[in-house]
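A.B. asks: please find the sequence and the predicted model below.
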Amino acid sequence: MKDFFYKYSNRDNLIAIRTSSQILSYKELFTSAKEFSSKLSLLKNSESKYIPILSQNNAEFVIATLALWNIGLVPVPINTRWTDKEIDSVLTRNVFKYILYEKKFSEKLRKTGIPKISFDEVSSFPYNEATEISNDEAVVIFTSGSTGIPKGVIHTFDSLVNSIINGTEILNQHVSDKWLASLPFFHIGGFQIICRALLNGCEIIIPDNLETDSLKNSIEEFKPTHISLVSTQLQRLIDINTRISNSLKVTLIGGGFSDDNLLFKADKDGWKPVRVYGSSETASFVTAASIDEIKNYPSTVGKPVKNVEIKISDEDEILISTNSLFKCYLNNPEETAAKSVDGFYHSGDLGKLNNGYLFLEARKSDLIITGGENVNPYEVEQALLKIKGIKEACVFSLKDEQWSQKVCAAIVTSAGISENQIIEILKEEIASFKIPKEIFFLDSLPKTSLGKIEREKVRSMFTRNE
């Protein structure tokens, strides 16, 4: 199904990408991608078909992705918010041979030993006629693992396209519609914005950055027809009175908990919100709930969309079967086998069904979703326990108006160390969004008879009328 993304490649009168400083037609975009791929013979001849890309949302990222597709290689978007240590760990563990990157992130690659190629360098490479190579794999998206080690989710062109087709009724896309690139391309929600646009001949509006003011400016100036946000972004945009055009068709709201009242407010303001639920492994959303459905079934994440079947296991885990499921985890057959059983993806989320509507009850994996980013508490705990003077640590989430959930930690110390000192040390070890927003100092942590810290008991100690 790769060809689905190329069907508008010769349209010179159709805008593919718009930024504050440039406009590229579909023909210009694909011509640039073809030229880019013709200069990547060293990548094509490497031992690995997986090529990491470290870049913010920009036209170069889209061009690089298409260029890799042209020669049968697989883009692996890298989280730009990771520290240099986290990036080097992922690159080393997965034995990548090269990385493409935007020069502004060169400092984040100072620890890595693999060859680094900036977008700017590619333009100076010799031209070699690129022979198109077939490959069913389209992208690797990294997501948090149960041990704190990011897992590479491999999607095929089929699974990406199927996800888009399954959501057709919700998205209602047409040629010349406009998608706001409002989520990072290294997340499945952001990457699928590119894919949805290419598949339907839509314009991709790329803001200067993903800060609230920049999103507001792009929304008001370029008037997108489609937007995808996490609840934190939506709340901030509403707070600064972002003006919405009548041309807006839908705003997808996903990436974790979203308050019903926030969506009701957004609906009154013209955002046309639809709450969705999905994951990296499902290639974006598999359920959707309109405002009317949320009014009738408060807190629901909706009914399954086309070609999706959802079951609840005896342990209350949400099991998902769909033609948009991932192929496997990169270099992790054990986790693949554990998560994909008899055609159903075991989500790790707990929930229930009522009249066909799905309700989320808990995250079995204890992942914290803060501002749309996944944080594994185990990883943060390990970073805390490396700090001299911290004897025990338990990381958990509390609800938060700004972040949906905020990362918190309860610790037991043996020596005098302040919260500010802890945060400064963590800044060198983990990404900023993983650093606890609140740290509680305790004399002891509640444990089971086997000595395991009881995370929910710790969390309940600090829950304020949630």
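C.D. replies: That came through, no problem. Residues are numbered from 1 along each chain as shown.

A.B. asks: contacts, neighbours, all on C-alpha from now
C.D. replies: OK.

A.B. asks: what helix or strand is the spatially closest residue to Thr65 that is not a sequence neighbour on?
C.D. replies: What sits nearest to Thr65 in space, not counting adjacent residues and going by Cα to Cα, 6 or more residues apart in numbering, is Pro75, at 5.9 Å. Secondary structure from DSSP states H and E places Pro75 in strand 74-77.

A.B. asks: now do that strand: distance to the chain's middle.
C.D. replies: When C-alpha coordinates are averaged (Cα atoms, centre = their mean, to the nearest Å), strand 74-77 and its chain have centres 13 Å apart.

A.B. asks: and what of stretch 279-286?
C.D. replies: 10 Å.

A.B. asks: buried ones in that stretch?
C.D. replies: The neighbour-count check on stretch 279-286 (16 or more other Cα atoms under 10 Å) flags 279-286 as buried.

A.B. asks: same question, stretch 284-294
C.D. replies: Of the residues in stretch 284-294, 284-291, 293-294 count as buried by neighbour count, 16+ other Cα under 10 Å.

A.B. asks: what lies in contact with that stretch?
C.D. replies: Residues from elsewhere that reach stretch 284-294 (Cα atoms under 8 Å, 6 or more residues apart in numbering): 163, 167, 170, 188-189, 192, 260, 263-264, 267, 273-279, 300-305, 308, 358.

A.B. asks: give me that answer again for 7 Å
C.D. replies: 163, 188-189, 264, 274-279, 300-305, 308 (Cα atoms under 7 Å, 6 or more residues apart in numbering).

A.B. asks: how close does the residue most central in space within the chain sit to Asn13?
C.D. replies: Residue closest to the mean C-alpha point of the chain, counted by Cα atoms, centre = their mean, is His187 at 2.3 Å. Counting by Cα to Cα, to the nearest Å, the separation of His187 from Asn13 is 30 Å.

A.B. asks: ditto for Thr287
C.D. replies: 35 Å.

A.B. asks: do Ile417 as well
C.D. replies: 62 Å.

A.B. asks: over to Asp213?
C.D. replies: 30 Å.

A.B. asks: out of those two, which sits in the more crowded spot?
C.D. replies: Shown here are Asp213 and Asn13; by other Cα atoms under 10 Å, Asp213 has more neighbours (16 against 10).

A.B. asks: other residues contacting stretch 142-161?
C.D. replies: By Cα under 7 Å, 6+ apart, the residues outside stretch 142-161 that reach it are 1-2, 136-141, 280-281, 283, 323-330, 365, 374-376, 378-379.

A.B. asks: below is structure B, check it against A:
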Amino acid sequence: MNGFYETAAADPGRLAVAEPRTTYGELLARVNQVSHGLRARGLVTGDVVAGVLRNGVDPVVMIMATGQIGLYYVPVNWHLAQAEIDYILGDCDAKVVVTGPEDVAALAEGMPSGAPGDRTAGAVMWYTSGTTGFPKGVQRPLPGAAPEAVLPLYAWFLGEVVDLRAGDGVHLVTSPMYHSAPCAHTQFALHLGHTLVIAPRFDPEPILELIDRYRVTNAMMVPTMFHRMLLLPEEVRKRYDVSSLRQVIHTAAACPVAVKKAIMDWWGPVLYEYYGSTESTIAFSVKPHEWLARPGTVGRPAPTFEAKILDERGEELPPGEPGMIHVKSGLGTFEYRKDPAKTAASMRGEWYAPGDIGYLDEDGYLFLCDRRTDLIISGGVNIYPAEIEAALLEHPSVADAAVIGVPDEEWGHNVVALVQPHAPVTEEELRAHLEPRIARFKHPKVIEFRTELPRTPTGKLSRSKVREEYLAPPG
């Protein structure tokens, strides 16, 4: 594998992006111009650039431009409220922020299209929320070597985990590139010499049309997408040829066994799954035939990873016994930017705890039992109840609030808020109150009022009790 920069120089006519049609040579020229533009603004190795960008060529340019001049690139979710965006931009100390095509064009304007000097690998720093709901940057040490020098290890790793290889593949981007997995797969599709087909958003039938039209060979999806595709009428599904698919990689949330089987009945044995986090990267992985032999597993430890299941005392548990998952990576360490205490709290020595409960079978395959107690995953996106509760409690008529995730067949979980008022307030007033405070995707699907919410003997809100009572059958 030569990687993007070398491939583009050697084969400039190769198609890099299908829409708008962009060759590797054209993309490299713009990447180089932006790299020069960033340096002209005084950025040096280790500085941070943030992008609040919608899917398209621009975020690709920013990832590859920062990636060859030793900068950290922070992709920011453009759905966030302005106050949330401002928090991330302040916390990461971004020296340059790009918010649209005009910003990228301004960086490139008048700059040479040749490679910058003193090329050194950068890194993407994704922001992820903790249980408090305040996002933290997951920062890894910069390699201190040319981009091409670090690619062989990652190419080998991807090949081992999901059978991706360099060549004439076509990668479909179905999710926003501000999420870690879609961003990483977009980046490595170019390093593998593949062509990118970038969907502006996920919509079941248009996605099938893109697969058919461009003979897509690999894609990255989340289980909610599978569910929505399976809801299409049979005659709609049959309109599109999906036989070109070789690897459809999914992660971010548990996929119901029936949904995964139904997709493989339709598309063939092409679903590759991995389990991990922004912090741990790909910790477990499972290929299609392995999963069909053990439905429900998220796989065995990925290459260079070790895993163990610990009880509350930190004792290792035998196969079949559920406990907290701990992983150790051979691919390097991470730290939460500006938060050494949080970094230390997430580790047990060299072992990182993603915060999930699961068990290993006799052959070392992991089965998840439950997510972190309070975490809600809706459509593959992490939503943190404490953040929504805090926003609700800012309303002067709200005495208490509890936010829980309620199982939903399509989304995985829906957000439900139970509110204890101490003065008259309507659901419409609360929704208007939340609008400027938190992103729309975090807004509760359901708001219900309660005269009292359960608490522990120490006075702490008991979310588990709230959840049990809400989900209990009538009577």
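C.D. replies: Looks like it came in fine. Remember, it's a predicted structure, so these values are computed and weren't measured experimentally.

A.B. asks: list just the nearest of the buried residues of stretch 284-294 of the first structure to Ser124 of the first structure.
C.D. replies: Ser284 (36.8 Å; Cα to Cα).

A.B. asks: where in the second structure does the strand holding Pro75 of the first structure fall?
C.D. replies: Strand 74-77 of the first structure corresponds to residues 72-75 of the second structure when matched by TM-score structural alignment.

A.B. asks: by how much does the matching stretch deviate from the first structure on average?
C.D. replies: Once fitted to the first structure, stretch 72-75 of the second structure is off its aligned match by 1.0 Å on average (mean Cα distance after the TM-score superposition for the first structure).

A.B. asks: which residues are contacting that stretch?
C.D. replies: By Cα under 7 Å, 6+ apart, stretch 72-75 of the second structure touches 46-52, 63, 66, 122-126, 178.

A.B. asks: of those residues, keep whichever come out buried.
C.D. replies: 47-52, 63, 66, 122-126, 178.

A.B. asks: tell me which of those residues fall in helices.
C.D. replies: If you go by DSSP state H, these have 63, 66 in helices.

A.B. asks: which SS class is Glu86 of the first structure?
C.D. replies: What DSSP: H, G, I helix; E, B strand; the rest coil gives for Glu86 of the first structure is helix.

A.B. asks: from Leu330 of the first structure, how far out is it?
C.D. replies: Glu86 of the first structure sits at a distance of 17 Å from Leu330 of the first structure (criterion: Cα to Cα).

A.B. asks: and the gap between the residue nearest to Thr65 of the first structure and Ile63 of the first structure?
C.D. replies: 11 Å.

A.B. asks: ditto for Thr370 of the first structure
C.D. replies: Here the criterion is Cα to Cα. By it, Thr370 of the first structure lies 30 Å from Ile63 of the first structure.

A.B. asks: next one: Lys268 of the first structure
C.D. replies: The value you get for Lys268 of the first structure to Ile63 of the first structure, if Cα to Cα is used, is 38 Å.

A.B. asks: for these two, indicate the residue with more neighbours.
C.D. replies: More crowded of Lys268 of the first structure and Ile63, by other Cα under 10 Å: Ile63, with 21 against 10.

A.B. asks: aligned partner of the more buried one in the second structure?
C.D. replies: In the second structure, the residue paired with Ile63 of the first structure according to TM-score structural alignment is Val61.

A.B. asks: apart from its neighbours in sequence, what residue is nearest its match?
C.D. replies: Val31 (5.3 Å).

A.B. asks: what lines up with the one you found in the first structure?
C.D. replies: Residue correspondence to the first structure (TM-score structural alignment): Val31 of the second structure is matched to Ala33.

A.B. asks: list the buried ones in whichever strand or helix holds His433 of the second structure?
C.D. replies: His433 of the second structure is part of helix 427-434, with elements assigned from DSSP H and E. Neighbour-count burial for helix 427-434 of the second structure, counted by 16+ other Cα under 10 Å, picks out 430, 434.

A.B. asks: doesn't Thr451 of the second structure lie inside a strand?
C.D. replies: No - per three-state DSSP, Thr451 of the second structure lies outside any strand segment and is coil.

A.B. asks: which residues touch it?
C.D. replies: Gln420.

A.B. asks: how about it, what's its match in the first structure?
C.D. replies: In the first structure, the residue paired with Thr451 of the second structure according to TM-score structural alignment is Asp443.

A.B. asks: quick one: the match of Val31 of the second structure and Ala67 touch, right?
C.D. replies: Yes - Ala33 of the first structure lies in contact with Ala67 (Cα atoms under 7 Å); the separation is 4.7 Å.

A.B. asks: and those two? Which one has more around it.
C.D. replies: Higher neighbour count among Ala33 of the first structure and Ala67: Ala67, with 27 against 21, using other Cα under 10 Å.

A.B. asks: residues touching that one, list them.
C.D. replies: Ala67 of the first structure makes contact with 33-34, 36-37, according to Cα under 7 Å, 6+ apart.

A.B. asks: could you find the closest non-adjacent residue to Asp47 of the second structure?
C.D. replies: Leaving out its chain neighbours, the residue that sits closest to Asp47 of the second structure by Cα to Cα, 6+ apart is Leu71, at 5.3 Å.

A.B. asks: the one you found contacts Met125, correct?
C.D. replies: No - between Leu71 of the second structure and Met125 there is no contact under Cα under 7 Å: 9.8 Å.

A.B. asks: how much space between Lys44 of the first structure and Thr143 of the first structure?
C.D. replies: From Lys44 of the first structure over to Thr143 of the first structure (counting by Cα to Cα), the distance is 26 Å.

A.B. asks: do Pro304 of the first structure as well
C.D. replies: For Pro304 of the first structure, the distance to Thr143 of the first structure - Cα to Cα - is 23 Å.

A.B. asks: could you do Phe326 of the first structure as well?
C.D. replies: Distance from Phe326 of the first structure to Thr143 of the first structure, by Cα to Cα: 12 Å.

A.B. asks: I am finished for the moment; much appreciated.
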